[in-house]
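Colleague: the following comprises the amino acid sequence and a computationally predicted model.
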Amino acid sequence: MEKADVILIHVRSVESREKLIQDLAPRNPSQPWVMFDPETHIMSNQHLRYKYRILNGIFNRTFHHRRDSDILMVHGFIVRRGSDANLLPPSWRKEPILWPTTNRTKLAVAFISNCKDNSGRLKYIREFKQFAPIDVYGNCGSLKCGSSRFAQHEYKPDTDPCMINAGENYLFFFAFENAICEDYVTEKIYNLLYYPMVPVVLGAANYSQLLPRDSFINARSFTPKQLAHRLTYLATHPQEYVKLLEWRQYYQPSTVGGARVFCDLCTHLHDPLFYQSNVYHDFYEWYVVKANCNRNGTMRFSN
């Protein structure tokens, strides 16, 4: 432990401040302690029960989904087709399905296995179903297909039979996050972009910075009833629906997977600036307050 260049600490695994310090003692002052968490504080550590102030003054660097992290955890990105895409390693460059190959008859689908409704997504979907149909797969729905689609090194969205089935049968894919927090977006949005479905997103990320223009529908701009009417209109007006797929002619998605994100950590370890003195004295302020989370589905939707 003492010879390591850095100590990566998964917030979810921390039981107490005292045990953490004891387990990692003696602390090398030239060895950065990096907070790592792919989730938000709402979903992270059940041991601490949100008492994250006990971690004040512990961490030197942060590895998180927030854009103000020292190391940004990303699950994918969009790249221009052709010469730009060809610069990527082959494993990052999977040719997406540009246009529907079947006559799709179903409106919307969602894959949800975490049923803690911190974001209000399940409540939103229940209300949506009063006005339009949606199939929900996973622990939170009545349908089953495969296992969790959490970011894993071996997971390949372009060969996932459940995603292939969704792409062949559904017009819209509900990519609803489990928490409404600053910059929080997970792998689901990039996984589904291999298929010619239109993402319906719900989260606090700036989707306009992440996705091409006119490529998605933001559920936070609609009440569930309004969204149902909007999707039904698009489904019955194919000339309007296809406009949301036109971006696929010019751009394509690339997923990086669970293991790839650690390459960014490795890159930082070769940067002398990464080792400069830095302490998150008020970790609670950074991790919880600045996350700007809107819990328990209390967000307001457009009227």
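Modeller: Looks like it came in fine.

Colleague: when you work out contacts or count neighbours from here on, use the C-alpha atoms and nothing else.
Modeller: Will do.

Colleague: strands of the stretch 101-250 of the chain, residue ranges please.
Modeller: Counting by DSSP state E, counting those that start in this stretch, the stretch 101-250 of the chain has strands at residues 106-111, 135-137, 170-176, 198-202, 217-218.

Colleague: and the angle for the longest one with strand 198-202?
Modeller: If you take axes from the mean of the first three to the mean of the last three C-alpha atoms, to 10 degrees, strand 170-176 sits at 20 degrees to strand 198-202.

Colleague: state the number of residues packed around residue 62.
Modeller: Residue 62 has 25 neighbours, counted by other C-alpha atoms under 10 Å.

Colleague: now swap in residue 266 and tell me
Modeller: Neighbours of residue 266 using other C-alpha under 10 Å come to 11.

Colleague: right, and residue 97 touches residue 194 too?
Modeller: Yes - assessed by C-alpha atoms under 8 Å, residue 97 is found in contact with residue 194 at 6.1 Å.

Colleague: could you say which of the strands of the stretch 101-250 of the chain is packed most deeply?
Modeller: Neighbour counts (mean count of other C-alpha atoms under 10 Å) averaged over each of the strands of the stretch 101-250 of the chain peak at strand 170-176, with a mean of 25.

Colleague: dump the strands of the stretch 101-250 of the chain to JSON lines, plus distance to residue 190.
Modeller: Output for the strands of the stretch 101-250 of the chain, formatted as JSON lines (distance: least, C-alpha to C-alpha, whole Å):
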{"stretch": "strand 106-111", "distance to residue 190": "14"}
{"stretch": "strand 135-137", "distance to residue 190": "18"}
{"stretch": "strand 170-176", "distance to residue 190": "10"}
{"stretch": "strand 198-202", "distance to residue 190": "10"}
{"stretch": "strand 217-218", "distance to residue 190": "15"}
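
Colleague: put this next to the previous one:
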Amino acid sequence: MASFVLKPQHIVIGCVIALSSLCVFFIYYKPDIDFPLAGFCNRAPTEMVQCVQGNDTQSQSPTLVSKQHGDQHYNNNNIIQDADVGKNDIIVLIWMWPFGFQFELSCRELNIQGCHLTDDKALYANAHVVIFHHRDIHGDLSNMPKEPRPWFQKWVWFNMESPANLGRIPQLNDLFNLTSNYRLDSTIPVPYLAVVPVTRVDRTFKIPAKDKLVCWIVSNWNPAAKRVQFYTELKKHINIEPYGGAFDRHINDEEFLAILPSCKFYLSFENSIYTDYITEKLANPMVVGTVPVVLGPPRKNYEAHVPGDSFIHVEDFETPKELADRLHFLDQNHSEYMRYFDWRQNFEVKRIEFGHYAACETCVYVQRHRNYQAFKGLDKWYWG
């Protein structure tokens, strides 16, 4: 029996045959296994659709729809065409204008980019976030969206009123993803004012001439309110110039702007006392150059918002008479009075246009927080 001798040419021929077989195998074989995604995709919802679907490169964003939701727009000029929405823009839908007041649908003034603000409810199914103003929500939720909430969409509860001036709606307790409110512990805090560094122009601010000692402008009069009781006692010891509907001395905006700077002190008395509820009653006098005398949350809470030497707190005194004595002293001692303006060398107060600010800051928040969130227990958190 002849022995077989393996020659080099036999090895070459064998390799060629094996390689040919493998090529045929991979051409015609379709594996049933999908390889896992390379990692978690921390992207905007419009991008996450592509990430989650993996192989579907056609679905880079939710399909734009033009389904109209019954309610009319406050301003048809604000209806935004689909082409205006940037590929990576966060779409912020203002479902209802706060108290009906409209604001600029752009965040450029705040140096915020990548945001598409709109009141066009036709973009509901496409919006990354929808803002709802509590005071404008119907008790039966009849003016809330009828369509299901898209999986990527966040709902924001927005409100700037204190719990004492706001009615509960039980159906909202576990409805929202985020909160936007004057409280610093809300998801997106929106204060009534901001203390910001001054520019060279701001440093030239001059304290206006004063011809009134203490002023108060108020329309909401409740004899049981702490501020009314304090005022009633304080006026026994110092002259106070009262204005507003509560005193049948109605003033218009022009008169308001003339009166406020002419007062040495202004009673910045809040209508209810809650943490962080520090409103335009403080901001207005600080902007125009009048020293605010505050009644509201404790001093430490005020100092979380404005410099501690920029205001006088009623709780710094045992009685209204002691406060009156201090105001009389400051009236007679100009240098001591002027110390309440030392902070203006470095800072100024800006009033916040809270509807616009909330919308833009909400956009920034969603840009930075792509993860799922839910806010449970609104009633307990806000009303206690």
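Modeller: Arrived safely, thanks for sending. Predicted model only: the values in this text are computed from it and were never measured.

Colleague: TM value for the aligned chains?
Modeller: Laid over one another, the chains give 0.75 as their TM-score (TM-score structural alignment, normalised by the length of the first structure), with 257 aligned residues with a C-alpha RMSD of 2.6 Å.

Colleague: could you check which of residue 97 and residue 194 of the first structure is surrounded by more residues?
Modeller: Neighbour comparison, residue 97 of the first structure and residue 194: the larger count goes to residue 194, with 24 against 17 (by other C-alpha under 10 Å).

Colleague: with adjacent residues omitted, what lies nearest to the more buried one?
Modeller: Distance criterion C-alpha to C-alpha, 6 or more residues apart in numbering; nearest residue to residue 194 of the first structure, sequence neighbours excluded, is residue 96 at 4.5 Å.

Colleague: of the strands of the stretch 101-250 of the first structure, which approaches residue 249 of the first structure most closely?
Modeller: Closest approach to residue 249 of the first structure among those (C-alpha to C-alpha): strand 198-202, 14.3 Å.

Colleague: that closest one vs the second structure, average offset?
Modeller: Taken over the aligned residues, the distance from strand 198-202 of the first structure to the second structure averages 1.0 Å (mean C-alpha distance after the TM-score superposition for the first structure).

Colleague: check the offset of that strand from the chain's centre.
Modeller: Chain-centre distance of strand 198-202 of the first structure: 12 Å, with C-alpha atoms, centre = their mean, to the nearest Å.

Colleague: Provide the aligned range in the second structure for it.
Modeller: Taken onto the second structure by TM-score structural alignment, strand 198-202 of the first structure occupies residues 291-295 there.

Colleague: residue boundaries of the helices in the stretch 51-200 of the first structure?
Modeller: 83-86, 121-128, 161-169, 188-192 (DSSP state H, counting those that start in this stretch).

Colleague: out of these, indicate the one that is most buried.
Modeller: helix 188-192 (a mean of 24).

Colleague: just to revisit the earlier point, for residue 25 of the first structure, see how far away the residue nearest to residue 194 of the first structure is.
Modeller: 49 Å (C-alpha to C-alpha, to the nearest Å).

Colleague: just residue 179 of the first structure next, same as before
Modeller: 34 Å.

Colleague: with residue 66 of the first structure instead?
Modeller: 29 Å.

Colleague: now residue 57 of the first structure
Modeller: Residue 57 of the first structure sits 15 Å away from residue 25 of the first structure when distances are taken as C-alpha to C-alpha.

Colleague: surely residue 53 of the first structure is in contact with residue 283?
Modeller: Yes - contact criterion C-alpha under 8 Å: residue 53 of the first structure and residue 283 qualify, at 6.7 Å.

Colleague: residue 57 and residue 25 of the first structure - which one has more neighbours?
Modeller: More crowded of residue 57 of the first structure and residue 25, by other C-alpha under 10 Å: residue 57, with 14 against 11.

Colleague: trace that one over to the second structure, please.
Modeller: So residue 57 of the first structure corresponds to residue 174, using TM-score structural alignment.

Colleague: distance-wise, check that match relative to residue 194 of the second structure.
Modeller: From residue 174 of the second structure over to residue 194 of the second structure (counting by C-alpha to C-alpha), the distance is 31 Å.

Colleague: ok, now which ones touch the residue most central in space within the first structure?
Modeller: Residue closest to the average C-alpha location in the first structure (C-alpha atoms, centre = their mean): residue 186, at 0.8 Å. Residue 186 of the first structure makes contact with 75, 177, according to C-alpha atoms under 8 Å, 6 or more residues apart in numbering.

Colleague: that one -> the second structure?
Modeller: Using TM-score structural alignment as the criterion, residue 186 of the first structure maps onto residue 279 of the second structure.

Colleague: repeat that for residue 162 of the first structure.
Modeller: So, by TM-score structural alignment, residue 162 of the first structure is matched to residue 256.

Colleague: same check, this time on residue 171 of the first structure
Modeller: Match for residue 171 of the first structure (TM-score structural alignment): residue 264.

Colleague: and that match, what does it touch?
Modeller: The neighbours of residue 264 of the second structure, taking C-alpha under 8 Å, 6+ apart as the test, are 210-214, 290-291, 331.

Colleague: between these, which is closest to residue 268 of the second structure?
Modeller: When the contacts of residue 264 of the second structure are compared against residue 268 of the second structure (criterion: C-alpha to C-alpha), the nearest one is residue 291, at 9.3 Å.
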